[in-house]
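In: pasted the sequence and its predicted model underneath.
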Amino acid sequence: MKNILLVDDNRTMLLFMEKMLSKRGYEITTASDGAQALQILEQRPDIQFVLSDWMMPEMDGIELCHRVKSADYSRYLFFVLLSGKDDQQSIISGINAGADDFVVKDTHVDELVARIKAGFRTLALHNEITNKNNQLDNAYATMKKDLESAGDLLKRLLPTENKLSGVELSYVSIPSAQIGGDMLGYMQLDEDNVGFYLLDVAGHGVSSALMSFSVQQSITVNSDKGSIIKSSIPEPPYYRLNEPHEVLKQLNDLYLSDDQNLLYFTMAYAKLNIKTGKLAFSIAGHPPLVWLHSKTGEAEFIGQDSFVVGAFDFVDYESAYLQLEPGDKIWIYSDGITEAEKGTAQFSEEGFKNAVVELKDHPTTVQTELLVNRVRDWQQAVQFDDDVSVLVVEWTGYPKGEEPCNTRLSTKVNAQFFK
């Protein structure tokens, strides 16, 4: 049933219109002025069509129209204003008040009914759009909640300890949205070695986050012998730790893109002997590491020219080896921090290295947070446009009584040092 609220202070006109419209299948509710009409609309949320006279005591049709068409009114109404005047100024006043249509009282009944039918078609379209928007809002709210839950789960994958045997660590990982494509981690590989890594999947959103999760699982879930991290050998201890370039090569084979999967990622993976301070690392399309020397307080870039993981099947990666001194720190980061912008300027890798030096006297456990806050202050913005991840690893020194390794910098292949 199509409901109409008919508003007129002339009882004769009210009865005539009610009878005429009822015969044409409309359910009519009547009010003698605007104030009474507002009360009825409050009690009858099913009424969305108002046919109102202009001139009435208490509250006229123009004021009633203003009220129900205001932004804070509870629902949408189709409002037709009836008037004995058909001059241009009256029509303009009615439309400016928010009326959807303007009808002169002596208009033929068939024309009035035709306009009412057109009004109900408009109402039907409005209600359909509103329902679809509500469905979209509900779907978005569900997706947002799911993404927030996924983001919380991904955060739980991040390390909770900031110390492993022989090393002290600190990190910050901030997705640019609910979930991001950065992932970092570290783990005790065996009694003598720890491994740590940071990867940055291209793009943002669900697909990037799922890939970062998958890579993380590939590295850490099966870190026993025969995994990406370790290989089985026939003699004791029946395994060997894979070199960093071997880890990246296996990941490239595992996540090689195809026509359906065009995702790839950059990554830095390192293996540190906690007794000797010998560090092995390999980089796949990732920004250079920063090596902070404890004795001199100076920092340098350590990087390699290499391909990203998952894009090409012909790729080989390289491992580089260097000797840390007790207190030396290795910084790994994603380009979201160095490409943070202020106007046309970027924070830059050089800016990152300088910040590392300036923060060297602070405790390792707080340095990453201090560095990220420094970038926020520099760009004068809290939110980053890209995922931001920063990891610092300090070798605290070989255990007492252990002779240090006398191996200085050595490389399996050429390692590039960026000053």
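Out: Structure's in. What do you need?
In: going forward, measure contacts between C-alpha atoms and count neighbours the same way
Out: Fine.
In: how about the strands in the stretch 301-419 of the chain?
Out: Taking DSSP state E, counting those that start in this stretch, the strands of the stretch 301-419 of the chain run over residues 320-323, 329-333, 341-342, 345-346, 388-395, 410-411, 416-418.
In: to Asp253, which of these lies closest?
Out: Closest to Asp253 of these, according to C-alpha to C-alpha: strand 320-323, at 20.9 Å.
In: where is the longest helix in the chain?
Out: Scanning the chain for the longest helix, with DSSP state H as the assignment, gives helix 109-157.
In: give the next helix or strand downstream of it.
Out: strand 163-164 (DSSP states H and E).
In: Gly185: how many residues sit nearby?
Out: Residues near Gly185, counting by other C-alpha atoms under 10 Å, number 19.
In: that one: helix or strand, and which one exactly?
Out: strand 182-188.
In: also Ile283?
Out: strand 278-284.
In: okay, buried residues for that strand please.
Out: Burial within strand 278-284, assessed by neighbour count using 16 or more other C-alpha atoms under 10 Å, is assigned to Lys278, Leu279, Ala280, Phe281, Ser282, Ile283, Ala284.
In: what is the strand holding Gly185 packed up against?
Out: Counting contacts by 3 or more C-alpha pairs under 8 Å, 6 or more residues apart in numbering; DSSP states H and E, strand 182-188 is packed against strand 167-174, strand 193-201, helix 206-220, strand 388-395.
In: quick one, the longest one and helix 109-157 angle?
Out: Yep, that's helix 206-220 we're talking about. Angle, helix 206-220 to helix 109-157, by axes from the mean of the first three to the mean of the last three C-alpha atoms, to 10 degrees: 20 degrees.
In: tell me what the helix or strand following helix 206-220 is packed against?
Out: Going down the chain from helix 206-220, the next helix or strand is strand 230-232, by DSSP H and E. On a contact count with 3+ C-alpha pairs under 8 Å, 6+ apart, strand 230-232 meets strand 239-241.
In: below is an additional structure, to be compared with the one above:
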Amino acid sequence: MSALKKTALTVIAAALLPALTAAPATAAVDFSKADKTDNRNKQDNSVPNPPSAMSTVGGALLGKPGTQVSLAAGAPVLPKNLTGRSWIVADAESGDVLAAHNAHWQLPPASTMKMLFADTVLPRLSKDEEYTVKPADLAGVGEGSSLVGVKENQTYSVHDLWLGVFLRSGNDAVHVLSEMNGGVSQTVADMQDHADELQALDTHVVTPDGYDEPGQVSSAYDLTLIARSGLQKKDFREYCSTVRAKFPGEQKPGKKREAFEIQNTNRLLTGDLGVEPYAGIAGVKNGNTTHAGSTFTGVAERDGRVLLVTVMNPSSKESQAVYKETASLLDWGFSAAGKVEPVGELVPPRSARTDPSGGSEQQDGAANGNGDGDGAAGKERPGPANASTASQSGSSGVGVALSITGGVLVLLAGAVFLVNRRWPLPDLVRRLPLR
């Protein structure tokens, strides 16, 4: 695509943005009683269909139901038997959406909501700060929640708690960190403000941990935006790529406090339960609840190209389908890159300013993930209508790479890269192998 054409498209997109962001409200869906036997080409009538009109943030095609892809000569066809209700494949650097399926369908997100929680709260708390857990801090943890093992009247560092959030998806750790942030209600409001700043307008936050609650929804598009924002932050990248770590056990009188090992629940990172580790995987977050089914957002690198894939609620009865379909879409994306016309883009935050010359700047607050930019003020956002839920050599010369060897993120050189030459993202900081 020529520079002139890109410039024209950018101007048109900017002119249309207010209309695109005022997206129609859509209804969240409860799949808990659905017969999960359909695939991408064959829908079971008992399974709710996506709305006929969805948000067009990122491009008009992304608001259409069904699969959106534009294959050029030599491009591979999409994988067969994809069953995710909603999925997206995007270039994390350029922001190009390579393919999508019901990208803006508002669905229960399960624990992928913790990506928004972390992107919002991580910059606000010093990782060295320590906190003694009060009984009230754990009172709101939902029944049947995933837990890391936080105990009342025990002291933990913020670093410990974030390990619990990212590795074990611990709702107990989320609630304690929320209390440190001013309480659950304040944290939910902060998360909603940050979602609006990111233009993740399909997202409606009810709980900070993704626990099933009526009205709590997001979309494959939004989860990908959120993951992309989180991955700008060094701590976020390190936590979501950590395979295993030690977590403090209970301090008993007169005895030395012991620690126990926790392992990441991201099967593409660890390899487990019939899932092979994905070469190049570097995070991000999985989730699973009764009403959301399985959800997953992953980031991976291959030959200098970094892709993001989100899959929500696959209907396949195959074990660990969400990881296997994600791996298939990542494989397709790496093979298809440069051979498909983008069907949309991952938009920048509202407070990111565009330089007409092709460069970019950011207002304070947009890059640090605090959600304090003023770009969201006065903007209307869609919400769920009658929601019923219980809930991978450089790319374009940038030389950014993420790599996994034996399931561990390793150190590679990198450089600053730009998103659509408008919104700058910092280096993807490399990490030494875990010991």
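Out: On my side now, so go ahead. Quick caveat: nothing in here was measured; it's all calculated off a predicted structure.
In: superposed, what's their TM-score?
Out: Here the superposed chains carry a TM-score of 0.24, computed using TM-score structural alignment, normalised by the length of structure 1; 169 aligned residues with a C-alpha RMSD of 7.3 Å.
In: by contact count, what packs against the longest helix of structure 1?
Out: Helices and strands touching helix 109-157 of structure 1, as assessed by 3+ C-alpha pairs under 8 Å, 6+ apart, comprise strand 78-83.
In: most tightly packed of the strands of the stretch 301-419 of structure 1?
Out: Neighbour counts (mean count of other C-alpha atoms under 10 Å) averaged over each of the strands of the stretch 301-419 of structure 1 peak at strand 329-333, with a mean of 26.
In: please name every helix or strand in contact with that strand.
Out: strand 193-201, strand 289-292, strand 388-395.
In: of the ones you listed, which approaches Ile95 of structure 1 most closely?
Out: Using C-alpha to C-alpha, the nearest of these to Ile95 of structure 1 is strand 388-395, at 53.2 Å.
In: okay, the angle between the closest one and strand 278-284?
Out: 160 degrees.
In: sorry, back to before: need the helices and strands packed on strand 182-188 of structure 1 in TSV with distance to Asp335 of structure 1, can you?
Out: Putting these into TSV (distance: least, C-alpha to C-alpha, whole Å) gives the following:
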stretch	distance to Asp335 of structure 1
strand 167-174	12
strand 193-201	8
helix 206-220	15
strand 388-395	7
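In: quick one: Lys285 of structure 2 and Val299 touch, right?
Out: No: using C-alpha atoms under 8 Å, Lys285 of structure 2 is not in contact with Val299; the gap is 9.4 Å.
In: name the helices or strands packed onto the strand holding Ile283 of structure 1?
Out: Under the contact rule (3+ C-alpha pairs under 8 Å, 6+ apart), strand 278-284 of structure 1 is packed against helix 244-254, strand 265-273, strand 320-323.
In: circling back: can you list the helices and strands packed on strand 329-333 of structure 1 in CSV and add distance to Tyr321 of structure 1?
Out: Output for these, formatted as CSV (distance: least, C-alpha to C-alpha, whole Å):
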stretch, distance to Tyr321 of structure 1
strand 193-201, 14
strand 289-292, 13
strand 388-395, 15
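In: out of those strands, which gets nearest to Ser208 of structure 1?
Out: strand 193-201 (5.7 Å).
In: which strands and helices lie in contact with the closest one?
Out: Against strand 193-201 of structure 1 (3+ C-alpha pairs under 8 Å, 6+ apart) you get strand 182-188, helix 206-220, strand 265-273, strand 329-333.
In: is there a neighbour count for the residue nearest to Leu154 of structure 1 when sequence neighbours are not counted? I'd like the number.
Out: Using C-alpha to C-alpha, 6 or more residues apart in numbering and skipping the chain neighbours, the partner closest in space to Leu154 of structure 1 is Phe213 (7.3 Å). Per other C-alpha under 10 Å, the neighbour tally for Phe213 of structure 1 reads 17.
In: next one: Leu4 of structure 2
Out: Count around Leu4 of structure 2 with other C-alpha under 10 Å applied: 9.
In: okay, it and Thr10 of structure 2: tell me how far apart.
Out: 10 Å (C-alpha to C-alpha, to the nearest Å).
In: circling back to that earlier point, nearest to Phe196 of structure 1, out of the helices and strands packed on strand 278-284 of structure 1?
Out: Nearest to Phe196 of structure 1, of these and by C-alpha to C-alpha, is strand 265-273 at 5.5 Å.
In: elements contacting the closest one?
Out: Contacts defined by 3+ C-alpha pairs under 8 Å, 6+ apart place strand 265-273 of structure 1 against strand 193-201, helix 244-254, strand 278-284.
In: JSON lines for those, including distance to Lys163 of structure 1?
Out: Shown next, in JSON lines, are those (distance: least, C-alpha to C-alpha, whole Å):
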{"stretch": "strand 193-201", "distance to Lys163 of structure 1": "11"}
{"stretch": "helix 244-254", "distance to Lys163 of structure 1": "22"}
{"stretch": "strand 278-284", "distance to Lys163 of structure 1": "17"}
